[in-house]
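Q: Got a predicted model here, sequence first, then my questions.
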Amino acid sequence: MFLASMVPLRLRTEDGRVIWANPKPNSTFFCRPISFIFEKESKELTTATYVQLQQEVESLTPSVVQLTNDVTISVRHEMTLTMIDGKVHNAIQGIRSQQVCSICRAKPTEMNNIDRVLARPIAGDRTQHGISTLHCWIRSMEMFLHIAYRLPFCEWQVRGEEKQRIVKEQKQRIQTEFRQRLGLLIDQPLPGGAGTTNDGNSARRFFLEHETSADILGLDSTLIRRFSYLLRAAFSNFHLDEERFGV
C-alpha cells in the first residue's frame, strides 16, 4: 500500500504571528490521508504521485471563512513536501542508485574526499524538501554502526573474503557489547524478514548514552554527542535561531 498524507504545521498571520503550531508534527494524530494506493512502492509510482501532488498544490485557492457580515478570514495554503525518506527523495530527483547522495550527487567512491564533496554544486531544488525527520534517528545510528564495522580497513565497500570476515567479527562484537552494557539488541534481523531490531527507542538510547556508544564503536564521543544535538534540533517544536545555533 502506498500512502500520501498531509500534516498541518502552523497557522500564522501575514505579519508572521503564529496563531497555532503543531505540538507533535510526527504524530499520527495530526496526519490526514490524501490517498491510499494499493500498489507496491516503485520509482514510477513515487514520481507519478509527486507530480500529481505538485499539480494539486499549484491549483489550491485560499479558503475563505465568513465569520460575520463585516469579518471575513482568508487562509492561504503553503504546502511543502518534507516528510519523505531518502528513497523517495532519490526517486523524485531522478537518481537510480540509493548509494548516491541526493543533494550533491556524490558517489560512494567520492565520499571519502571531503574537499571534492564540498566543492560539488548543489542546485536549489535539491534542498527544497528540507531535512526529513522520517527514520532520522534510526538511520543516523545505523550510519555510525556501519562506519564502526569498517574501521579496521577504513573503506566503505566490503569486497573480498578477508574484509567480509572482519566486518562480521566487528558486528558480532559490537552487538554483544551493546547487549551487555546497554541492554540493546542492535542490528539483528527480525523473524520473517520484517526488518531489524533497530527502532526509534534504541536509537534515542544510543545517542543519549553517547559516551558508552562511542566506546563500543571505537569512535569519538564528541562526534556522536554533537550529532544528537542536530537530531534534537531537527525534531524540536520550538523556533530555532539559526545563527545562535550554529555558534
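A: Thanks, I have the structure now.
Q: contacts and neighbour counts: CA atoms only from here.
A: Will do.
Q: quick one: the helices in this structure?
A: With DSSP state H as the criterion, the chain has helices at 43-58, 86-92, 114-118, 136-149, 161-181, 200-208, 210-217, 221-235, 242-245.
Q: Which one of those helices lies nearest to Q98?
A: helix 86-92 (6.7 Å; Cα to Cα).
Q: before we move on, back to that, now the helices of the chain as CSV including distance to R126 and mean neighbour count?
A: Shown next, in CSV, are the helices of the chain (distance: least, Cα to Cα, whole Å; neighbours: other Cα atoms under 10 Å):
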stretch, distance to R126, mean neighbour count
helix 43-58, 14, 14
helix 86-92, 9, 20
helix 114-118, 15, 11
helix 136-149, 18, 18
helix 161-181, 33, 15
helix 200-208, 27, 17
helix 210-217, 31, 20
helix 221-235, 18, 15
helix 242-245, 20, 8
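Q: do you know which of these lies nearest T80?
A: The nearest among the helices of the chain, by Cα to Cα, is helix 43-58 at 8.9 Å.
Q: what does that closest one rub up against?
A: M79, V88, A91, I92 (Cα atoms under 8 Å, 6 or more residues apart in numbering).
Q: re earlier: what about the helices of the chain, which gets the closest to P23?
A: Using Cα to Cα, the nearest of the helices of the chain to P23 is helix 221-235, at 10.8 Å.
Q: Comparison target, given below:
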Amino acid sequence: MGCDGSSGHSNYSQRYSTGEEGQPDTSLLAACPVPLRLHTTNGTRIIWNNPRPSSTRFCQPIKLVFEKETTELAKKEIENIERQIADLQPTFMKVNEKKVIVTHCMKMTMIDGKTFGVVTETGVQVCGVCKATPKVMNDLEAVAKLVPDISKFEYGLSTLHAYIRVFECILHIAYRQKIKKWRVSKPAEKLIVKQTKMEIVKKIKEQMFLSVDIPKPGHGTTNDGNTASLFFEQYSLASSVTGIDEEL
C-alpha cells in the first residue's frame, strides 16, 4: 500500500463535476494497493505470489486527488488509509462447497522518502528510524550508538530508492573530485564542479547510453530506477567514466 504525488500534467478547460473552481488539475496524488502474496494461515503453503511486485500490473488506484502533494495533504491521506486498514474485516467465500476466510495484512511500504518523512515527522535529510542527522552520518561510531525506532520498520526499505540515492551520491562525488570538498561555496569551485559535471554527463551519454541529471518537468530528473540499475550493471565502465574506484 502507498501513495505518491506527481505534477506537470495537462491543464484542461473543463470544470469539475463538483463545480469547484481554482482547483488545479496539473497535480495528482494517487493512493494504490498492490497484492504481494496469498498464503495459508500457518504460512506453509503459498497459493499465489505476485511475479512483478514493482510493476503496475496488479496495481489498482483506490483514490485519486487532483491536488499538489503537500505535507498536510500527504499526512491526511496516510491517516485516512491507515484508518481504513484498521477497519478491514475478513473476507468470507465458498470454494467447492468449502468455506474460505481471507484475512488481510496491509502495510504502507510503497512510499518515498518525502512521504516517509511525513509519517515519521522528520526532515528529508534526517533518518526516520534512528534520527541520525547529516552531521553524524559520517561518524560510524556515533551512528552505531543510536537506538532505532523499531515501530518504523513496518514502512519497509525501498531498494529502488536506495539504488537511486547511491547512484546520485556517486555522481555528486565524481563531480567534486577536483576540489575534494562536498560543500561548494566559492564561485571558482562552482565553475569547476559545473564543468566536471558536464564532462561526466557527456561521457555517460556517449559510452553508457544513459541520460543522467537531466530535469524532467514535474517528475524530478532522469535519475530513475532503471537508469541506476543499468549504471551499476556496467560497474567497470561506470568506474572509468566517473573516476570512482570500482570496488565502491
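A: Looks like it came in fine. These numbers come from a predicted model, not from an experiment.
Q: Taking the contacts of helix 43-58 of structure 1, tell me the two that lie furthest apart.
A: Largest pairwise distance in the contacts of helix 43-58 of structure 1, by Cα to Cα, is 19.5 Å, between M79 and A91.
Q: Adding distance to Q175 of structure 1, write the contacts of helix 43-58 of structure 1 out as JSON lines.
A: Converted to JSON lines, the contacts of helix 43-58 of structure 1 look like this (distance: Cα to Cα, whole Å):
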{"residue": "M79", "distance to Q175 of structure 1": "42"}
{"residue": "V88", "distance to Q175 of structure 1": "30"}
{"residue": "A91", "distance to Q175 of structure 1": "33"}
{"residue": "I92", "distance to Q175 of structure 1": "35"}
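Q: Out of those residues, flag the one nearest to E209 of structure 1.
A: Nearest member of the contacts of helix 43-58 of structure 1 to E209 of structure 1, counting by Cα to Cα, is V88, at 31.1 Å.
Q: Show me what the closest one lines up with in structure 2.
A: The equivalent of V88 of structure 1 in structure 2 is T115 (alignment by TM-score structural alignment).
Q: Quick one: residues contacting that match.
A: D4, T71, A74.
Q: Look at stretch 90-99 of structure 2 and report the distance between its end residues.
A: 12 Å (Cα to Cα, to the nearest Å).
Q: list the contacts for the residue nearest to C3 of structure 2 when sequence neighbours are not counted?
A: Residue nearest to C3 of structure 2 in three dimensions, not counting chain neighbours: A31, with 4.2 Å by Cα to Cα, 6 or more residues apart in numbering. A31 of structure 2 makes contacts with M1, G2, C3, D4, P61, I62, K63, L64, as judged by Cα under 8 Å, 6+ apart.
Q: Tell me the residue in structure 1 aligned with the fifth one.
A: Matched by TM-score structural alignment, P61 of structure 2 corresponds to P33 in structure 1.
Q: follow-up on the earlier one: any idea which of the contacts of helix 43-58 of structure 1 is closest to I73 of structure 1?
A: Of the contacts of helix 43-58 of structure 1, the one sitting nearest to I73 of structure 1 (Cα to Cα) turns out to be M79, at 19.1 Å.
Q: State the number of residues packed around that closest one.
A: M79 of structure 1 has 15 neighbouring residues, counting by other Cα atoms under 10 Å.
Q: just the one 3 residues further on next, same as before
A: Residue neighbour count, defined by other Cα under 10 Å, stands at 15 for T82 of structure 1.
Q: could you measure the spatially closest residue to it that is not a sequence neighbour against V65 of structure 1, distance?
A: Nearest residue to T82 of structure 1, sequence neighbours excluded (Cα to Cα, 6+ apart): H129, at 4.7 Å. Distance, H129 of structure 1 to V65 of structure 1, by Cα to Cα: 30 Å.
Q: From C169 of structure 2, how far off is the counterpart of the residue nearest to T82 of structure 1 in structure 2?
A: Matched across to structure 2, H129 of structure 1 falls on Y155, judged by TM-score structural alignment. Remark: distance between Y155 of structure 2 and C169 of structure 2 (Cα to Cα) = 23 Å.
Q: try R183 of structure 2
A: 13 Å.
Q: Same check on V212 of structure 2?
A: Relative to C169 of structure 2, and taking Cα to Cα, V212 of structure 2 is found at 13 Å.
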